[in-house]
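> generate coordinates for the sequence data below:
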Amino acid sequence: MDAIEKIFGKTAQMTVLKNLIENQNEPTYLSGIAEATGLSHSSVSRVITPLVASGVVLEKPLGKQIRTFQLNTESEAANLIVDFYKKINQLMD
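So this is what the prediction gives:
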């Protein structure tokens, strides 16, 4: 259990967000996030929607049915979250 989980608990949305933070330079698919996190495809789909709506995560269509997701490094909110994530993990280690 890392520092974020100790403070906020382990939720599907937090798990997805952590995965995107840790792989912020790599676009990924819903199934890739599901596989990496151990969450179901439907859980990832459900929790990524508000992250996209808030602008923290970018969604890009790739063809008609495939979508890629990546942390929005141009978002001030996303950058604050990444900063917090790094600092809290340093502090709690």
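
> rest of the way, CA atoms for contacts and neighbours
OK.

> residues in contact with the nearest residue to Q70 once chain neighbours are set aside?
What sits nearest to Q70 in space, not counting adjacent residues and going by Cα to Cα, 6 or more residues apart in numbering, is P27, at 4.8 Å. The neighbours of P27, taking Cα atoms under 8 Å, 6 or more residues apart in numbering as the test, are 68-70.

> report the separation between the residue positioned nearest the centre of the chain and Q65.
The centre of the chain sits closest to L17, judged by Cα atoms, centre = their mean, with a distance of 2.2 Å. For L17, the distance to Q65 equals 22 Å [Cα to Cα, to the nearest Å].

> please give the structure of this sequence too, so both can be compared:
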Amino acid sequence: MLEKIFGRTARTLVLENLIGHNSEFTHLSGIAREAGLSHSSVARVIEPLVKNNIVVEKGLGRQVRTFALNEENAEAKLVIKLYHDLLEKSPKG
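The predicted model follows:
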């Protein structure tokens, strides 16, 4: 849905993937696989999202990093709302 406005970029694919996980933490490799991106592409685009507190990171063990949208963040709330508004307005079928 976001790519209709912002184009098919790694960032929009990552954001849509995280929105689809409904606040559940998911690991970097899972995001990459589901979004059809390389691990390095996801790592590159997720860093600024974490730095700006749009995405939160939680370590799982020593090496696994997991991520979720920060639904308390104003910008993340706007992205989620935009996504759902676009989904609602898209033609069914």
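
> aligned against structure 1, show me the partner of Q63 of structure 2.
Using TM-score structural alignment, the partner of Q63 of structure 2 in structure 1 is Q65.

> check S41 of structure 2 too.
Mapped onto structure 1 by TM-score structural alignment, S41 of structure 2 lines up with S43.

> three-state assignment of that match?
Taken by DSSP: H, G, I helix; E, B strand; the rest coil, the conformation at S43 of structure 1 corresponds to helix.

> give me the element the residue of structure 1 positioned farthest from its centre is part of.
Within structure 1, K64 marks the point farthest from the mean C-alpha position, 23.0 Å out by Cα atoms, centre = their mean. Assigned by DSSP states H and E, K64 of structure 1 belongs to no helix or strand.

> show me what the residue nearest to Q70 of structure 1 aligns to in structure 2.
Aligned by TM-score structural alignment, P27 of structure 1 pairs with F25 of structure 2.

> SS state for N79 of structure 1?
Three-state call for N79 of structure 1 (three-state DSSP): helix.

> now for it, how many residues are close by?
For N79 of structure 1, the count of nearby residues is 16 (other Cα atoms under 10 Å).

> tell me who's in contact with the residue mapped onto it from structure 2.
Alignment note: N79 of structure 1 maps to K77 in structure 2; criterion TM-score structural alignment. K77 of structure 2 is in contact with E71, counting by Cα under 8 Å, 6+ apart.
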